[in-house]
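K.L.:
have a look at this prediction, sequence included:
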Amino acid sequence: MKKTLFLLLFPILVFAQKTSTVKGKIVNKFNDPIEGVAISYLNQGTTTDEYGNYSFEIPIRKTVEVTYSHVSYKTVVKRFTTRGKRTINFSPTLTIKNEELEEIIIKNRKKEAEGITKIDTKKVATVVGPNAGVEAVLMTLPGVSNNNELSTQYNVRGGNFDENLVYVNGIEVYRPFLIRSGQQEGLSFINPHMIQNIDFSAGGFQAKYGDKLSSVLDITYRKPTKSSTQIDLSFLGASVTTEGLLFNDKLSTILGVRYRDNSLFVNDKQTEVNFRPNFTDIQTFLSYKLSSKVDVNFLGNFSLNNYNYKPLSRRTRFGTIANPLELIVFYQGQEVDRFQTFFGAFSMDYRINDNLELTGIVSSFNTQEEEYFDIAAQYNLGQVNTNLGSENFGEVEFSQGIGSQLNHARNDLDALIVNAQVKATLKDGNNEWRAGIKYQKENIRDRIREWEVIDSVGFSVRPPHHNIGNDQPYTPFTGPIEPFQNVRAQNTVDINRFSGFLQFSRKTTWGNHEIWFNAGVRSQYWNVSPVGAESKSQLIFSPRAQFAIKPDWNDDMLFRISGGYYSQPPFYRELRGYNGQISADVKAQKSIHAVVGNDYSFTMWNRPFKLTTELYYKDLSDVNAYSIDNVRIRYRADNVTNAYAYGLDVRLNGEFVPGNDSWVSFGYLKTQENIDNRGYIARPTDQRIKLGVLFQDYVPNLPDLKAYLNLVYNTGVPGGAPAYADVYSFQNRLEDYRRADVGVSYVFVDNNKKTSNKFLNNFEELTAGLELFNIFDIRNSITNTWVRDVYSKQQFAIPNYMTGRVLNFKLRMKF
């Protein structure tokens, strides 16, 4: 049956061969993969790819001598003999040659030429932060920002969370729809303990990537070459990752289980609650080698977020020194949310020959989300006594506003997304062709029942758009009581998408200058069919190009320019307006995007450094304007907005401390929008200045004691507006975001440190450490709560502060 299935998918498969397979991954002593290692055997040869991987065939019942050589490393010679068909895993660690190689510098420039930032996986393992992982490293890069340490979402160069592509092993992944706060979000899809490679592009990316406007995060999970288990424990939760080989090393398996509890952060917030949010994630990646040419892979994920929230009281002091105010709130009720997602994907890689490779992928994503809450709040907004000689100094002496509100929701969403795609890669010397086609079907069933009633000193506050006069308390009002907000909708939508791409890449020379060129085009046709409404279909094209040159100069520099006409067809959330209704005729948002960049590699203090600089500009049209409340994005579901974004990103990375790579990044951004020709105003993501530092150090006399610093400074973004308010009337900004996290760890055992202690010899790696989040205890605000004063008719923005200083203990064990 299996053979029949593969014959249907790829009719030219051939399985029977009287050979054995030799494969592995070649690394250096720092466990970094080595690209371009020449492997010669039986007058034949191959080389390792950019990830250090290789594979070739040898005849059985014959001794074969294999030579592994590289210009910068010592040569390794290995003899293999097999008596039957099998797979041999050989992953040598090459050592650097002793002689000086000042005139020979081997570097892989392909990723740099493509505008791709490669992130060291060791940074992910050591980064310090409430949400440590890939996203925490991204937050320190220029052009990437997020003012919510409880969220793993990020904005890139003026875009929002929904404009970022995320791939794992070439498979696009999704996130839940209804999550509205970072406290509910839980774990990122990406399991940092399973990662082999991380590529990130902040803009100007190639046609092979999907139809989004801002960025691409391309993750590769590793295929294990040996058996091991890693356990991570902390006050925030635990994770277990186990990996190994089965069935004569044909099946490589890696399984990760994670559990997280955010109580440590929640208990530090300004609201007193009965709250224990917990998040569980199970993820696996399997790869089975059917033959020397065919690999079958499976990526699976299950996650469950339980969010049971029962607020009790809140006390927030704000305002100025001369006029301090205090908000006191007492709550009744609770919120019970449940977000459950399933994801599964099968893929097949078929290497027809050294130049042609086919990949087929079938995947399915299902999310079942419930958001139920009934919370009543009674609040008192008062002036604080500032008289130092008063017995009541620091207490509320006058109530400026008294009122209450009741929030209710019964929201349910069930979304199923399935797709199938085929991709091909053809290499012809220095030329490379890539092409692919994809079909995707989305079925979304969504029920919204959400309302808010506001009462101020006994008088119901009516919706702002209400046109009936109300002169209470002087004149009795006999009209019906209406909720201040009331959203009721029930949507069932089917969306069918057909997309494809074709791109051409070439590496060549112009004199002694190296040149890279890439050009491609994407296209997508989609049809939106809401139940009970007319279906709508649209078609878009997205041409893109890149050009890079490395001049033959004494200075090591690379220049690149990239851009194109990018389009983002609407996903379900972008089709749903403020009233919860679906607008099937929402167009794709479009962006003419241009990026100019330079990489300058140099030596300072006899250590390597690199300065990366990029200028970018985006001209956006058919924009679907939105508002942001914590991590919830609410769209207008129209295309009456134009916008632009431009900025400068600079990053200096290198060995500020010998043997440890760190970096400092700076970003400047300006993005504005013009809604329905009313004039340009700042977009919700208009974060003008960004400064990030990722630094690691060690004690000179005790190198196993290491320290890590993660520092972020962002200027304030527009703080949003009250519900139903005109954003043109509310352009105030939140305070600047400042945060510093520090961690220290001690290495008892690792690959570079062995011990004679019998107990420690049981571990391949053992590390323990302490982390101090928000070391300066800075109170950063993420949103505002709007409170109305019945006397002055004024609305006050009370900041909702994020987490304060928190101490965490961490323990890592690897067997």
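P.N.:
Nice, I can see it.

K.L.:
make it CA atoms for all contacts and neighbour counts henceforth
P.N.:
Will do.

K.L.:
residue contacts, Arg634?
P.N.:
573-574, 577-578, 626-628 (C-alpha atoms under 8 Å, 6 or more residues apart in numbering).

K.L.:
same thing with Phe90?
P.N.:
Taking C-alpha under 8 Å, 6+ apart, one finds 22-25 in contact with Phe90.

K.L.:
switch the cut-off to 10 Å
P.N.:
Phe90 sits next to 22-26, 54-55, 78, 80, 225 when contact means C-alpha atoms under 10 Å, 6 or more residues apart in numbering.

K.L.:
tell me the one of those nearest Thr785?
P.N.:
Among the contacts of Phe90, Thr225 lies closest to Thr785 (C-alpha to C-alpha), at 52.5 Å.

K.L.:
near the closest one, how many other residues are there?
P.N.:
18 (other C-alpha atoms under 10 Å).

K.L.:
what packs against the top strand by length along the chain?
P.N.:
If you go by DSSP state E, the chain has its longest strand at strand 396-428. Under the contact definition 3 or more C-alpha pairs under 10 Å, 6 or more residues apart in numbering; DSSP states H and E, strand 396-428 sits against strand 324-351, strand 356-384, strand 431-456, strand 459-460, strand 485-510, strand 781-788.

K.L.:
which among the contacts of Phe90 count as buried?
P.N.:
22-26, 54-55, 80, 225 (16 or more other C-alpha atoms under 10 Å).

K.L.:
got TSV for those residues, with secondary structure and distance to Arg315 too?
P.N.:
Formatted as TSV, these follow (DSSP: H, G, I helix; E, B strand; the rest coil; distance: C-alpha to C-alpha, whole Å):
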residue	secondary structure	distance to Arg315
Val22	strand	66
Lys23	strand	62
Gly24	strand	59
Lys25	strand	57
Ile26	coil	58
Tyr54	strand	61
Ser55	strand	63
Phe80	strand	72
Thr225	coil	55
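
K.L.:
okay if I get the residues you listed as TSV plus distance to Asn762?
P.N.:
Listed next are the buried ones among the contacts of Phe90 as TSV, based on distance: C-alpha to C-alpha, whole Å:
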residue	distance to Asn762
Val22	30
Lys23	28
Gly24	25
Lys25	25
Ile26	26
Tyr54	31
Ser55	32
Phe80	31
Thr225	20
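
K.L.:
presented hereafter is structure B, for comparison with structure A:
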Amino acid sequence: MKQSYLTLLLLLCSFFLWGQSEKAIITGIITDAVSDAPIDLALIYIKDTNVSVETAANGRYRIEIPANEEVILMFSRIGYKETSTTLTPMPVRSTRQVDVSLAPIDSDIEVIVRESKIEDAGLIREEVTELKLIPTTTGNLESVLPHIALGTSSGTGGELSSQYNVRGGNYDENLVYVNDFAIYRPQLIRAGQQEGLTFPNIDLIRDLSFSSGGFEAKYGDKLSSVLDVKYKRPDSTRASIGMSFLGGSAHLEGSLNAGKDNYRKIRYLFGARYKTTRYLLGTLDVKGEYTPNFSDLQTYITYDINRNWQLGLIGNINRSEYRFVPSERRTAFGLINFALELFSEFEGKEVDDFTTRMGGLSLTYIPDRQHNPYFLKFLASTFQSDENERIDIIGNYSLRQIESNLGAESFGDVLGELGGGIQHEYVRNFLTYNITNFEHKGGIELQGYHDDTQTTSSHFFQWSVKLQNERVDDWINEWERIDSAGYSLPYDTSAVQLFEVIKRRNNQNSNRYSAFIQDTYTWRRDSRSEFRISAGVRASWWDLNQELLISPRVQLLYKPLTSERDISYRLAGGFYYQPPFYREMRAPDGSINQDLRAQKSFHLVGGLTMDFYMGKRNPKKFRFITEAYYKSLWDLVSYEIENVRIRYSGLNDARGYAMGIDFRVNGEFVPGAESWVNLGFLRTRENLLGVTHLEREKGQTEGTPVKDVPRPTDQLVTLSMFFQDYLPKNENFKMHLNFTVGSGLPFGLRGANQIYRNTYRFSPYHRVDIGFSILLWNRERIGRRPHHLLRFTRNSWLSLEIFNLMQVQNQAGNTWIKTVFQQYYAIPNYLTSRRINLRMKFDF
């Protein structure tokens, strides 16, 4: 009898497992067709069955359907039009993504069902809801990119800077767009503590896309990456207020009916931000009075004139003020048996201000067409930056040897003075530049016809023509005096010499012309595969250096639909040229090279994206992305990095390459809490033309020739992780962990960094920031607590953040001390130490 029961149980299990295996999986996201906001609690069910699921708070769903059968999938939600889609038979255990935009009942918009899985040419797309929770000292969107984007690191600026490096490129090699408008930044910033608020306001952002290389021809002419930000199209009134020890922010969004028709609306976004890093800067080695004040006002308004025309207006005023009166500095460094300390006393102060203004106007035409839809867009924008540096600081320094023997009575005392002197820095720099541009872009989709109902195809042609005028007015007046042991350097018996003097006046007025044309062909057969090939070419010409650039680019994406795994492949290649901007043209002595040619590169990128599920009882979706790349670089303008300032040679004097591989996994490691892990390996090298580079081996006094040397951004390993968790029985209490590790960046001797180039490295950068958030109020509690103090808000959060939890001394650069005997000492400039921040956020 027992054997019979056991046999019956095994048979039942076999039938159950067989039934489970005869399934296919449908995943996707349900959004509002008007506002693009995710819709929660939407019902997805198989018609004429009781199989159904609901969407989560982020609009995502997962449902199992019978394999090898035609299925009608229904989508419904109170207040929205119900819709359905017919799914062709799918293989066993295969996966398909079906995204649906539901239209409100009172609108004339049709429901949009998108079954394509292939995404745009390798761009990583993210919503910003989870990104707002990442603990960051800058409050800028760019500071979170290393946690979500492939091959991205924060460089030498660390937590004080929003600059980022991508796959061996510096910050100037990155494109940034907001609603198709190109974004620029101040040029004279030399240290992370001077940086204010960047343009993208995270409270106004709907979503973002990021490509780490191999991007399409429709994006501009840079060597490394593109960040494409889209602002919201609000349909209802919302607002928020945030405040912390590091500043505050507020925003307002909504829409107004501009006529009797529902489609005629004015949608508006307003954002205001304020930041001060005085609390953070108090942990630096250089003590004194820090007064940094950064503010930003921004708006984006759209007017739907009628069904076909839309007018858009974007505006921004950004002001950064940095005042610093140093008093003294104590920095300890060296080895266990040879400890040194730099002690300095200061006189004077530094006053910097950077003011940028930007305004843009767009006019978009999208006619209501069912067949071969197209769009036309016209953009005009102007950007102005006024930058002033005023520095007059005298430092009396003493370089000392410190007793490092723990058992000695004089432990920590000064054993002797290795050197002393005066370092006097004087700067009066004024830069004004204006950028004005006009652009037309458009696109048309030509839909293919097939007798086979399972096959669809289309061509999407895009084009653009752009004219840009640039005007630069630059006054440079800076010098540095170094006195060592009573002797001015360089030493001269007949006169007192300054160590470095730059006095220049540069004026420049030029025009750039650029255009592109691109075709994206998409083909899909439900029972077979889907692929997309995008091929385009860019052309640009600059009337200053008279250089014509032609850069073809191509991307191929392929996804098999018969595979059990939800996986897609990407291959991209092309030529990427970067015409010089004013910064690249200006040599260290302030002179301008107007014949400077564009820096050039060839990208080859290959990778895959795989979606998979983990967990037995309640499986959660994860995404794995990996890309390998190689970039050949020529006509490079060599440079050195001091803190965050990039000092170019002003010459096309180098060749190089970058190669590596990146990995990323993201998903809900904890149900309901998205997390990311990024790991990258990089090797980027260069050689200066006409220079035989040498490298010293340990124990050798003479160098041996090497083929190439590290570029300033050569960072072998970068690892970043953002992880979220919450209490098992209380999801209102969350933890946000931000972990970053990066191997040391190279540097060389100041003024002697050519033959023995970038032979030293900073210590590895590693940092942990952690935050604890508690949901004080949610409007869903109004029934239980109608008289709560925060009942007038939708959500109210209180967060406690601990920056640099492990109190690691990371390095941002060096202060160079030179003795009369021509000896250099590199004194490390350390970044911030541990700080606790309290943050509150109210959503209305």
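P.N.:
Sure thing, it's come through. Every value quoted in this text rests on a predicted model; they were computed, and no experiment measured them.

K.L.:
in TSV: the helices and strands packed on strand 396-428 of structure 1, plus mean neighbour count.
P.N.:
Conversion of these to TSV gives the following (neighbours: other C-alpha atoms under 10 Å):
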stretch	mean neighbour count
strand 324-351	19
strand 356-384	20
strand 431-456	18
strand 459-460	16
strand 485-510	18
strand 781-788	20
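
K.L.:
so which of those comes closest to Asn757 of structure 1?
P.N.:
Between those, strand 324-351 lies closest to Asn757 of structure 1; by C-alpha to C-alpha that is 43.6 Å.

K.L.:
output the residue interval of structure 2 matched by the closest one.
P.N.:
Here strand 324-351 of structure 1 aligns to structure 2 at residues 339-366, judged by TM-score structural alignment.

K.L.:
can you give me the helices in structure 1?
P.N.:
Here structure 1 has its helices, by DSSP state H, at 2-9, 110-113, 121-126, 134-138, 182-185, 263-266, 572-575.

K.L.:
hang on, Val790 of structure 1 packs against Asn380?
P.N.:
No: if you go by C-alpha atoms under 10 Å, Val790 of structure 1 and Asn380 don't touch, sitting 11.7 Å apart.

K.L.:
what is the burial count for Leu251 of structure 1?
P.N.:
By the criterion of other C-alpha under 10 Å, Leu251 of structure 1 has 19 neighbours.

K.L.:
circling back: reformat the contacts of Phe90 of structure 1 as JSON lines; add distance to Glu673 of structure 1.
P.N.:
Listed next are these as JSON lines, based on distance: C-alpha to C-alpha, whole Å:
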{"residue": "Val22", "distance to Glu673 of structure 1": "57"}
{"residue": "Lys23", "distance to Glu673 of structure 1": "53"}
{"residue": "Gly24", "distance to Glu673 of structure 1": "52"}
{"residue": "Lys25", "distance to Glu673 of structure 1": "49"}
{"residue": "Ile26", "distance to Glu673 of structure 1": "50"}
{"residue": "Tyr54", "distance to Glu673 of structure 1": "50"}
{"residue": "Ser55", "distance to Glu673 of structure 1": "52"}
{"residue": "Lys78", "distance to Glu673 of structure 1": "63"}
{"residue": "Phe80", "distance to Glu673 of structure 1": "65"}
{"residue": "Thr225", "distance to Glu673 of structure 1": "51"}
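
K.L.:
what's near enough to touch the aligned partner of Pro570 of structure 1 in structure 2?
P.N.:
Pro570 of structure 1 maps onto Pro580 in structure 2 when the alignment is built from TM-score structural alignment. Shown in contact with Pro580 of structure 2 (C-alpha under 10 Å, 6+ apart): 222, 542, 545, 594-599, 637, 650.

K.L.:
give me that answer again for 6 Å
P.N.:
Taking C-alpha atoms under 6 Å, 6 or more residues apart in numbering, we find Pro580 of structure 2 in contact with Ala598.

K.L.:
cool, and Val493 of structure 1?
P.N.:
If you count contacts by C-alpha under 6 Å, 6+ apart, Val493 of structure 1 has them with 443-444, 529-530.

K.L.:
out of these, the closest to Val144 of structure 1 would be?
P.N.:
For the contacts of Val493 of structure 1, the residue nearest Val144 of structure 1 by C-alpha to C-alpha is Ile444; the value is 30.5 Å.

K.L.:
that closest one matches what in structure 2?
P.N.:
That one, Ile444 of structure 1, aligns with Val472 by TM-score structural alignment.

K.L.:
now for that match: which residues touch it?
P.N.:
By C-alpha under 6 Å, 6+ apart, the contact list for Val472 of structure 2 reads 432-433, 507-508.

K.L.:
now do it against Thr355 of structure 2, distance only.
P.N.:
Val472 of structure 2 sits 15 Å away from Thr355 of structure 2 when distances are taken as C-alpha to C-alpha, to the nearest Å.

K.L.:
need the residues that contact stretch 26-35 of structure 2.
P.N.:
By C-alpha under 6 Å, 6+ apart, the residues outside stretch 26-35 of structure 2 that reach it are 37-39, 59-63, 95-103, 233-235.

K.L.:
out of the residues you listed, which are inside strands?
P.N.:
Judged by DSSP E, these include 60-63, 95-97, 99-102 as members of strands.

K.L.:
could you report the neighbour count for Val128 of structure 2?
P.N.:
Considering only other C-alpha under 10 Å, Val128 of structure 2 is surrounded by 16 other residues.

K.L.:
per the alignment, it corresponds to what in structure 1?
P.N.:
Matched by TM-score structural alignment, Val128 of structure 2 corresponds to Thr121 in structure 1.
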